[in-house]
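Participant: Provided below for reference: sequence and predicted model.
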Amino acid sequence: MPTTICVINQKGGCGKSTTCFHLAGALASAGRRTLLLDVDPQGSLSQGFLGSVAVETLPADETMAALFGENRNYRSATQLIRASGFENISLVPANQHLAAFNTPYPEQLGLRQFALREFLSTATDFDVVLIDCPPNLYRCSWSALLAADEVVIPVPPEDFGTQGLVAVHQTIRWAQQLNPELRLLGHLVTRRDQRLLIHRMYEDRIRLLYPDTVLKSVLPEAAAFKVSLAGRTPVEFDQPRSVAAQMTRLLADELLACSAREMDGQTMHTGGLMR
């Protein structure tokens, strides 16, 4: 079974989609068969690979929305999974059709809150699954947590980026009641500009607040990320010698090393957060 990592934060602009996009490239380059699940109705991750027009015109039954309808209109995982154009990277896209299901009060979904978990039970031909969540803690994010093995929380080192983390942590704890195997891999500092004193100060603060659950790897505010994304190519394939690509490879290595599955079942210590 693949390792499933949910990338979540209720704040927009934290780098969730960017992280998934470029991290997929690093994992794929390392030979990991990677499946991306876009559960954000904005479809940013999907558009990164397929382009805006192609994603926006997809019918609902060819997107993530097919999983959440009253009469789930898909036959198997293979019907929704599509090629990304890059070896070892596959994608289940999302667009505006998913918005109707991403409303508050996830418990009202009934059994449909387990739709992603059920779907992934049939998608076994992968090593890693990355789930890109919307900038809220509504039904799509909740379903992602119930389907995931592990959680990564991207956090920009600035005031707005760190706001709302308490709510994210609480939602993870609630999800663990229905998914006891769910683990926090860590907070990921994203969009850091080492030249800015305020960024260095906020990163120090995050590491002080969560000393056991902040990843060593950092994703910088780098032009290479944006240029590669504009070309619909993960930075690993577009600019492999760039600092951005090097940092993304370090992140991939750290996540795989920290992953409970990669550690052959060893107990992963989660610090004070999840106690």
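Facilitator: Arrived safely.

Participant: CA atoms for contacts and neighbours, from now on please.
Facilitator: OK.

Participant: Burial check on residue 121, number of neighbours?
Facilitator: The number of residues packed around residue 121, counting by other CA atoms under 10 Å, is 12.

Participant: Residue 216 versus that one, what's the distance?
Facilitator: Separation of residue 121 from residue 216 (CA to CA, to the nearest Å): 31 Å.

Participant: same question, residue 204
Facilitator: Distance, residue 204 to residue 216, using CA to CA: 12 Å.

Participant: go on, residue 37?
Facilitator: According to CA to CA, residue 37 and residue 216 sit 25 Å apart.

Participant: now residue 163
Facilitator: As defined by CA to CA, residue 163 lies at a distance of 21 Å from residue 216.

Participant: so where do the strands sit in the protein?
Facilitator: According to DSSP state E, the chain carries its strands in the segments 3-7, 34-38, 82-83, 89-92, 128-132, 150-155, 183-192, 214-220.

Participant: so which of these comes closest to residue 262?
Facilitator: Proximity of the strands of the chain to residue 262 was assessed by CA to CA; the nearest stretch is strand 3-7, lying at 8.4 Å.

Participant: Distance from the chain centre to that closest one, please.
Facilitator: On the basis of CA atoms, centre = their mean, to the nearest Å, strand 3-7 is displaced by 6 Å from the centre of the chain it belongs to.

Participant: the inter-axis angle of it versus strand 150-155?
Facilitator: Per axes from the mean of the first three to the mean of the last three CA atoms, to 10 degrees, the angle that strand 3-7 makes with strand 150-155 is 30 degrees.

Participant: Second structure for comparison follows:
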Amino acid sequence: MTTTISVINQKGGVGKTTTVINLAARFAELGKRVLAFDLDPQGNLSTVLSGGRYEFNMTVADLFDKPKRVDIQATIIQGEANKEPIPNLYLVPADIRLSKVIEQSLTQIHRERILMRHLDKLDGQFDIILLDCPPNLSLTSTNAMMAADMFLIPVDGGSFSLNGLADLLDALEEVKETENVPYFAFRNERAKQNKLINEFLDEQLKGLRDRVGTNDKSGVLNSCIRREESIGQASVTSMPLRYYRPSALATMDYKELATEVLNKINELQR
């Protein structure tokens, strides 16, 4: 059974792309067949997981531009690191053209279901599909909301990282037409020395736990990704962290996050 996970937060710079990069690499390492789906016109995920490419024959823009004529299989490429294929890891890339195509797609019938219909055609080809969403609630984000089975919400070390979270959760519940949306927030880029901000965010996340109430499918994960320069360095060199610096402390953090997410997937599938 395929599980589609949307990594989403309408605030930019909270680490959505690095989360997808490193979770995808870890899941693939564990033998899961993974498809990373870039829904951000900036295309940073595409560059890193393709081993440094910036141009692609076909991208997610083609899926939105001509949804009835383009086969999703034609857009999937093998993930790479160090000029070598990453076993079990595949990518649907994006580029800046996606911005224009999305504007044009606003007139299409059932436009919020375009992605879901493409993913339905994969027919269990992958164990996990990871959707890297843009930092807004655009049509691509709405498509990701409609298609996803689970939502991961990274919260970084900025004092405004939870701004708009209530609006995001309201949007998820509206799109999914249920109050029992399986969403999980987690701390990302946590700096141990920032005690004041850490205490503030921890208190705010307690409020999120209170909002969950009787929805035992959602909450705050125990996993926490520490702030580490090697994470950014790995992205600059177009590699997941485990390929760039396997011994980095954050590599262990991503392993723990991946394990916790897999446990949540198992719980949801019971």
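Facilitator: That came through, no problem. These figures come from a predicted structure and were not determined experimentally.

Participant: sorry, back to before: so for residue 37 and residue 216 of the first structure, which residue has more residues nearby?
Facilitator: Neighbour count, other CA under 10 Å: between residue 37 of the first structure and residue 216, residue 37 has more, with 27 against 13.

Participant: how about that one, what does it touch?
Facilitator: With contact taken as CA atoms under 8 Å, 6 or more residues apart in numbering, residue 37 of the first structure is in contact with 64, 91-93, 129-132.

Participant: Residue 88 of the first structure now?
Facilitator: For residue 88 of the first structure, the contact set (CA under 8 Å, 6+ apart) comprises 28-29, 31-34.

Participant: Give the ChimeraX command for selecting the buried subset of those.
Facilitator: To isolate the buried subset of the contacts of residue 88 of the first structure in ChimeraX, counting by 16 or more other CA atoms under 10 Å, use the following:
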select :28,29,32,33,34
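
Participant: Restricted to helices, list the contacts of residue 88 of the first structure.
Facilitator: Here DSSP state H is the test, and the contacts of residue 88 of the first structure give 28-29 as lying in helices.

Participant: Next, format the contacts of residue 88 of the first structure as a markdown table and append distance to residue 188 of the first structure.
Facilitator: Conversion of the contacts of residue 88 of the first structure to a markdown table gives the following (distance: CA to CA, whole Å):
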| residue | distance to residue 188 of the first structure |
| --- | --- |
| 28 | 20 |
| 29 | 21 |
| 31 | 23 |
| 32 | 21 |
| 33 | 22 |
| 34 | 20 |
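
Participant: Residue 255 of the first structure: which of the contacts of residue 88 of the first structure is nearest?
Facilitator: Of all the contacts of residue 88 of the first structure, the one sitting nearest residue 255 of the first structure is residue 32; the distance, using CA to CA, is 12.5 Å.

Participant: Was I right to think the closest one contacts residue 125?
Facilitator: No - between residue 32 of the first structure and residue 125 there is no contact under CA atoms under 8 Å: 10.6 Å.

Participant: any idea which helix is longest in the second structure?
Facilitator: helix 249-269.

Participant: Check which helices and strands it is in contact with.
Facilitator: Packed against helix 249-269 of the second structure, as judged by 3 or more CA pairs under 8 Å, 6 or more residues apart in numbering; DSSP states H and E, are the following elements: helix 16-29, strand 219-226.

Participant: now the last one against strand 183-190, angle please.
Facilitator: Relative orientation of strand 219-226 of the second structure with respect to strand 183-190: 20 degrees, computed using the same axes, to 10 degrees.

Participant: Tell me which other helices or strands strand 219-226 of the second structure touches.
Facilitator: Where contact means 3+ CA pairs under 8 Å, 6+ apart, strand 219-226 of the second structure is packed against strand 183-190, helix 195-212, helix 249-269.

Participant: Other residues contacting the last one?
Facilitator: Residues outside helix 249-269 of the second structure that contact it (CA under 8 Å, 6+ apart) are 3, 22-23, 26-27, 217, 221, 223-228, 231, 241-242, 245.

Participant: Of these, which count as buried by neighbour count?
Facilitator: Buried positions within the contacts of helix 249-269 of the second structure, assessed by neighbour count (16+ other CA under 10 Å), are 3, 22-23, 26-27, 221, 223-227, 231, 241-242, 245.

Participant: So which of those is the closest to residue 84 of the second structure?
Facilitator: Closest approach between those and residue 84 of the second structure, by CA to CA: residue 242, at 14.1 Å.

Participant: what's the distance between the equivalent of residue 260 of the second structure over in the first structure and residue 138 of the first structure?
Facilitator: Using TM-score structural alignment, the equivalent of residue 260 of the second structure in the first structure is residue 254. With distances defined as CA to CA, the gap from residue 254 of the first structure to residue 138 of the first structure amounts to 29 Å.

Participant: more neighbours, those two?
Facilitator: Counted by other CA under 10 Å, residue 254 of the first structure and residue 138 do not tie: residue 138 has more neighbours, with 19 against 15.

Participant: got the contact list for the nearest residue to the more buried one once chain neighbours are set aside?
Facilitator: The spatial neighbour of residue 138 of the first structure that comes closest, neighbours along the chain excluded (CA to CA, 6 or more residues apart in numbering), is residue 104 at 4.8 Å. Contact criterion CA under 8 Å, 6+ apart gives 137-139 as the residues in contact with residue 104 of the first structure.

Participant: Next one: residue 104 of the first structure from residue 221 of the first structure, what distance?
Facilitator: When CA to CA is applied, the distance between residue 104 of the first structure and residue 221 of the first structure equals 32 Å.

Participant: follow-up on the earlier one: adding distance to residue 16 of the first structure, write the strands of the first structure out as a markdown table.
Facilitator: Listed next are the strands of the first structure as a markdown table, based on distance: least, CA to CA, whole Å:
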| stretch | distance to residue 16 of the first structure |
| --- | --- |
| strand 3-7 | 6 |
| strand 34-38 | 11 |
| strand 82-83 | 21 |
| strand 89-92 | 16 |
| strand 128-132 | 6 |
| strand 150-155 | 6 |
| strand 183-192 | 9 |
| strand 214-220 | 11 |
